[in-house]
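>>> no FASTA, just this:
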């Protein structure tokens, strides 16, 4: 294993205008429940019309930071990760079972992204895998998803549990939590200059490009984590993944805290606890019907 954890890396890009090969497949799919959700959701709505979970409107603070600037900064940081992996000549084949597994999960979730954030229609979604003992995963602004093999292997995640991780991370990007957090940080640093910013917000928007390095260590607030849990739960349920896996996932996360000195990297930015599990449990009935409908109408996979 390389000193900082990169042993292999690969990715998949979903670059079709409406989420790549998945959307093309879905055009002729009989999955009527999925089409109904997408067609009925209002374009650009803060919360989709047919959302089953209640997370309220997205924070208006995010508007203080330019979304394109932040997404471009994230893309640069993501490419830097690629360069480091490629320099070590450790690119894994796209046929690697773990990566193929993540691709299959991603295809089933990404078709439900746009109702939560209209910008997601233009994102170039990518899924990467890094061979490292770290228990970690994240989704950067603009749809760059990264998993570490440690989270799959050490927690022995089922496909349903892995989908809950992916849905949770996608939800952070869709709800633009990084954009909101950086706006708050910048607002604090530039408090004495806010008067000048009220007319244009130019500096705040441009400053987003300099915050790319913070994206991997950004800590979200309790409300952000709750939103990501619930939106991710619904994304996964609509994709045909068992909702109860969200509870078993976070129980495993809690157990992993005692198995690693200092705790898993994932839990440094995604704290677990009884309150989190209790909220997820309370919301399972809201999405159970979505899961059952998806399972009844889902086309065969594999």
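Arrived safely. Computed from a prediction, not measured in an experiment: that's the story for all the values here.
>>> from here on, just use CA atoms for contacts and neighbour counts.
OK.
>>> all helices of this structure, in order?
For the chain, the helices defined by DSSP state H occupy 20-26, 32-40, 67-87, 97-110, 149-153, 159-174, 177-189, 194-197, 202-207, 222-238, 245-257, 265-269, 274-297.
>>> distance from the chain centre to the third one, please.
Centroid separation between helix 67-87 and its chain, computed with C-alpha atoms, centre = their mean, to the nearest Å, is 16 Å.
>>> and the last one, by the same measure?
Centroid separation between helix 274-297 and its chain, computed with C-alpha atoms, centre = their mean, is 18 Å.
>>> distance to residue 141 and mean neighbour count added to the helices of the chain, as CSV?
Shown next, in CSV, are the helices of the chain (distance: least, C-alpha to C-alpha, whole Å; neighbours: other C-alpha atoms under 10 Å):
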stretch, distance to residue 141, mean neighbour count
helix 20-26, 18, 15
helix 32-40, 22, 15
helix 67-87, 5, 18
helix 97-110, 14, 19
helix 149-153, 21, 20
helix 159-174, 5, 26
helix 177-189, 7, 19
helix 194-197, 24, 13
helix 202-207, 15, 17
helix 222-238, 14, 25
helix 245-257, 23, 19
helix 265-269, 16, 16
helix 274-297, 24, 17
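>>> this is the other structure I want to compare:
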């Protein structure tokens, strides 16, 4: 119990990124170290790539790989606006052949784009930049580390409370559900909103139309099927997301116009 109590006070308050034009200034509580997260991400990334390579699904389509990497090469230099150290990350960009319409960026800049995202959405370069900018933003803000820290703290608090109150396994499970409903899921939605806003700025600074993020999520809504109830969703609703992106895409439009004039 002493160790658990210690973990609750060992969180470090950090500002992972500078605000940028979109003004992201929320401070974060971190218990898990960035070194731990990056090491775990590197290991997972290598394992995943090896599995996909063995299946013949890694970088199978040369044209898609070239396209995705070209966009990444314009986005990555813009990350210094939010955190200069990201320019020195060991960035990797790969394409996985899969029907899944997905993409992600692990801590430390390990990016994967699934071919289903390109094929199913008939995605434009501007829209693809919006997706990749969004995923890069998660890595810049270290959202995975923040979520792991939240879960570690919550686990300690639930364990302490259960022991003190004698509520047993059933009570502990109820506390876990309460945590997810009141803290876990809303925080995940805030992460998605932050990534959307940073993503459109990265795209705009790289010379991609930030308004493409709106058409992207309109397409995603069409292929996504029925959405879960907003209260229980880890992502904002499509309507909320598009509304917020409309505001922030307009805010960074001058950056896009400026980049277009200098390219």
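Yep, that arrived. What you see is a predicted model; the values in this text were computed from it and never measured.
>>> quick revisit: tell me which of the helices of structure 1 sits nearest to residue 139 of structure 1.
Smallest distance to residue 139 of structure 1 across the helices of structure 1 (C-alpha to C-alpha): 5.1 Å, for helix 159-174.
>>> with structure 2 overlaid, how far apart is the closest one on average?
In this overlay with structure 2, the average offset of helix 159-174 of structure 1 from its partner residues is 0.2 Å by mean C-alpha distance after the TM-score superposition for structure 1.
>>> quick one: closest of the helices of structure 1 to residue 55 of structure 1.
helix 222-238 (5.7 Å).
>>> now residue 102 of structure 1: how far from residue 10 of structure 1?
For residue 102 of structure 1, the distance to residue 10 of structure 1 equals 11 Å [C-alpha to C-alpha, to the nearest Å].
>>> need the residues touching each of those two.
Taking C-alpha atoms under 8 Å, 6 or more residues apart in numbering as the contact rule, residue 102 of structure 1 and residue 10 both touch residue 127.
>>> map residue 185 of structure 1 onto structure 2.
Superposed on structure 2 with TM-score structural alignment, residue 185 of structure 1 falls opposite residue 151.
>>> could you measure from its match over to residue 58 of structure 2?
Taken as C-alpha to C-alpha, the span from residue 151 of structure 2 to residue 58 of structure 2 is 32 Å.
>>> kindly report the same for residue 155 of structure 2.
37 Å.
>>> could I get the contacting residues of residue 186 of structure 1?
So residue 186 of structure 1 contacts 204, 207 (C-alpha under 8 Å, 6+ apart).
>>> residue 155 of structure 1 -> structure 2?
For residue 155 of structure 1, the residue aligned by TM-score structural alignment is residue 121.
>>> I'd guessed that match sits against residue 221; true?
No. Using C-alpha atoms under 8 Å as the test, residue 121 of structure 2 is too far from residue 221 to be in contact (10.6 Å).
>>> how about the match of residue 155 of structure 1: what's its closest non-neighbour residue?
residue 219 (6.5 Å; C-alpha to C-alpha, 6 or more residues apart in numbering).
>>> so how far is stretch 90-100 of structure 1 from its chain's centroid?
Counting by C-alpha atoms, centre = their mean, stretch 90-100 of structure 1 comes out at 20 Å from the chain centroid.
>>> start and end of it, how far apart?
With C-alpha to C-alpha as the measure, stretch 90-100 of structure 1 spans 17 Å from end to end.
>>> what of stretch 37-44 of structure 1?
Taking C-alpha to C-alpha, the first and last residues of stretch 37-44 of structure 1 lie 14 Å apart.
>>> same question for stretch 20-40 of structure 1.
Calculated as C-alpha to C-alpha, the first-to-last residue distance of stretch 20-40 of structure 1 is 21 Å.
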